[in-house]
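Asker: Sharing a model that was predicted from the sequence below.
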Amino acid sequence: MAVGDASIRYLNLDRIEKEAKSAKKFMKWGCVLVCFFGIGILGSLFKINDENKKFTGNDILSSSDVKLTEEEKAMLAPYLEKKETNPLYMSCILLIPSAIPILISRKKFREIASARRYETIFGSDTDGIITADELSTQLKRPTSKIFAELKDLFAKGYFQNCSLGKEGDTCVKIDNALGNEVLGTGFVEVTCKNCGATNRIRADSHGKCSYCGNPLYGKIQEE
């Protein structure tokens, strides 16, 4: 079978490159943020608090040198209390959202890997029609999950030269070959000279009639 480089037949390489660059940026900034707040947590854990040298508003109220009535102490207490935000607590809170860019990056890389895996299946198909059952058998996954994933990947523009069908028997259909087809990307309909049956085979490739086994050739039709 005369086929071209699989990576340029059904994958939209511009989209792949764009998503890969975006994923790397998210991963970079996510790691920077996690490291930044992680260092903040370590700094908070090892921070030395010299409690003996602290002199807070409560110390003033309890000092024997300050003569205040209980009513006066109650009035001054809200203004003299020293309210501090625990740096360890704040670092832990900020560490959680800082991991979001890393999660986004991992999701994008998984999408790219899935698109490449599907492209391999598309490139090895013999009739240009990939059914849900075929995908389920090869990927060992439920058809509903496969269709949902493909729907998302097609919507984001990861594929070209093929289209997604409705959920059911036909899942993905490879486009028909054009007149300038040279890579075996699309398919053409060929009538068997032996039995007269119509077969759909990859353009510029050799195959066999699915009914009688007679040799066939996918000649590209000029536009």
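Answerer: All right, it came through fine.
Asker: from here on, contacts and neighbour counts on C-alpha atoms
Answerer: Noted.
Asker: Which positions within the lengthiest helix in the chain qualify as buried?
Answerer: Using DSSP state H to define each element, the chain has its longest helix at helix 13-45. Buried positions in helix 13-45, judged by neighbour count with 16 or more other CA atoms under 10 Å: 13, 16, 19-20, 22-24, 26-27, 29-30, 33-34, 37-38, 40-41, 44.
Asker: Helix or strand: which one has residue 216?
Answerer: strand 215-217 (DSSP states H and E).
Asker: Now that strand: buried residues?
Answerer: Result for strand 215-217 [16+ other CA under 10 Å]: buried residues 216-217.
Asker: now do stretch 162-178
Answerer: Buried residues in stretch 162-178, counted by 16+ other CA under 10 Å: 162, 164-165, 167, 171-178.
Asker: Narrow those to those in strands?
Answerer: Counted as lying in strands by DSSP state E, out of the buried residues of stretch 162-178, are 162, 164, 171-174.
Asker: If we only consider the residues you listed, which is nearest to residue 94?
Answerer: Nearest to residue 94, judged by CA to CA, of those is residue 164 at 41.3 Å.
Asker: what sits against the nearest residue to the closest one once chain neighbours are set aside?
Answerer: Spatial nearest neighbour of residue 164, chain neighbours left out: residue 172 (4.6 Å); criterion: CA to CA, 6 or more residues apart in numbering. Contact analysis of residue 172 by CA atoms under 8 Å, 6 or more residues apart in numbering lists 129-131, 162-165.
Asker: what does stretch 98-107 contact?
Answerer: Against stretch 98-107 from outside (CA under 8 Å, 6+ apart): 22-27, 29-31, 33-34.
Asker: wait, which of these is closest to residue 92?
Answerer: Closest to residue 92 out of these is residue 34 (10.2 Å), distances taken as CA to CA.
Asker: pretty sure that closest one contacts residue 95?
Answerer: Yes. Taking contacts as CA atoms under 8 Å, residue 34 lies within contact range of residue 95: 6.0 Å.
Asker: before we go on, here's another structure to hold up against the first:
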Amino acid sequence: MSMQQTSRPRIVAYRIAGIIASILGYFIDFIFGLTLIFGNPLGGVGTIIVLLIFIAIGTWLIIYGIKTKRKIIRFKKYVNIISLENETSLENIANACSQSIDFVIKDLEVMIAQKFFTNAYIDRDTNEIVLERKNNSEVSNNIIAKTEVVESKVVTCKNCGASNNITIGTVAECEFCGSVLNS
């Protein structure tokens, strides 16, 4: 495996942060909501304001957790469109997702910045997402191809669900998320 960091740890950490935020948010809203409803009415306006602030924080954490879950679902959908349908046109990706092209561009740019996609960028001139290929694997595949007949197979990435064509008996990285693939 190369020294380059794959996206799998990023996605897992992002998912865990979303789950923790949701659980914490529900817990805060439950505790402080019950305190607000059944608490001592002599606490005064200051107490009520503090309770409402904590309820607002809990609600924000719940919303953050929901948005995190939705972003991961959209990431997996993008990967499936790009890998299975071999689609890189942002307009076609947006149509397949029933989203506006501006939303998809911003969403993909954020995911690229957060390292969900490794070796990817948005080409504004062609309006496509570009996934750079690894030169090392191309060189080693060319050397193998010159010396013997190379057999390859399609392997589905366990992390993002993308289909990758790899040489049998080798270890490779997913073109989309950088996770390790075994043939």
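Answerer: Yep, it's here. Everything numeric in this text was worked out from a predicted model, so none of it was measured.
Asker: Mind checking the TM-score on these two?
Answerer: Scored against TM-score structural alignment, normalised by the length of structure 2, the superposed chains reach a TM-score of 0.63; 140 aligned residues with a CA RMSD of 3.0 Å.
Asker: Helices of structure 1, residue ranges please.
Answerer: Under DSSP H, structure 1 gives helices at 13-45, 57-62, 70-80, 87-98, 100-124, 132-139, 143-155.
Asker: Please identify which of those is closest to residue 202 of structure 1.
Answerer: Using CA to CA, the nearest of the helices of structure 1 to residue 202 of structure 1 is helix 100-124, at 9.6 Å.
Asker: what's that closest one aligned against in structure 2?
Answerer: Helix 100-124 of structure 1 lines up with residues 60-84 of structure 2 when matched by TM-score structural alignment.
Asker: Kindly state the distance between the middle of that stretch and the middle of its chain.
Answerer: Here the centre of stretch 60-84 of structure 2 is set off from its chain's centre by 6 Å, with CA atoms, centre = their mean, to the nearest Å.
Asker: got it, and stretch 8-21 of structure 2?
Answerer: Centroid separation between stretch 8-21 of structure 2 and its chain, computed with CA atoms, centre = their mean, is 9 Å.
Asker: How about stretch 74-90 of structure 2?
Answerer: The chain centre lies 12 Å from the centre of stretch 74-90 of structure 2; the measure is CA atoms, centre = their mean.
Asker: Stretch 84-101 of structure 1 too?
Answerer: Distance of stretch 84-101 of structure 1 from its chain centroid, counting by CA atoms, centre = their mean, is 26 Å.
Asker: In that stretch, which residues are buried?
Answerer: Buried, per 16+ other CA under 10 Å, within stretch 84-101 of structure 1: 88, 91, 95, 98-101.
Asker: and if you look at stretch 90-99 of structure 2?
Answerer: The neighbour-count check on stretch 90-99 of structure 2 (16+ other CA under 10 Å) flags 90-91, 93-94 as buried.
Asker: Against the centre of structure 2, work out the most remote residue.
Answerer: Going by CA atoms, centre = their mean, the residue of structure 2 most distant from its centre is residue 42, 47.8 Å out.
Asker: Would you enumerate the residues in contact with that one?
Answerer: Counted by CA under 8 Å, 6+ apart, residue 42 of structure 2 has zero contacts.
Asker: Return the distance of it relative to residue 34 of structure 2.
Answerer: 15 Å (CA to CA, to the nearest Å).
Asker: repeat for residue 68 of structure 2
Answerer: 27 Å.
Asker: re the thing from before, Provide the aligned range in structure 2 for the strand holding residue 216 of structure 1.
Answerer: Under TM-score structural alignment, there's no match for strand 215-217 of structure 1.
Asker: Please pull up the equivalent of residue 175 of structure 1 in structure 2.
Answerer: Under TM-score structural alignment, residue 175 of structure 1 pairs with residue 132 in structure 2.
Asker: List the residues that contact that match.
Answerer: Neighbouring residues of residue 132 of structure 2 by CA under 8 Å, 6+ apart: 119-120.
Asker: same check, this time on residue 49 of structure 2
Answerer: Applying CA under 8 Å, 6+ apart, no residues contact residue 49 of structure 2.
Asker: any idea how far it is from residue 32 of structure 2?
Answerer: 11 Å.
Asker: same thing with residue 104 of structure 2?
Answerer: 38 Å.
Asker: Off-centre distance for stretch 146-159 of structure 1?
Answerer: Distance, centroid of stretch 146-159 of structure 1 to centroid of chain: 11 Å (CA atoms, centre = their mean).
Asker: Identify the residues contacting that stretch?
Answerer: Identification of contacts with stretch 146-159 of structure 1 by CA under 8 Å, 6+ apart yields 10-13, 15-16, 111, 115, 132, 135-136, 163-164, 167, 171.
Asker: Where does it end up in structure 2?
Answerer: By TM-score structural alignment, stretch 146-159 of structure 1 lines up with residues 104-117 in structure 2.
Asker: give me every residue that touches residue 135 of structure 1.
Answerer: Counting by CA under 8 Å, 6+ apart, residue 135 of structure 1 has contacts 143, 146.
Asker: how about it, what's its partner in structure 2?
Answerer: Match for residue 135 of structure 1 (TM-score structural alignment): residue 93.
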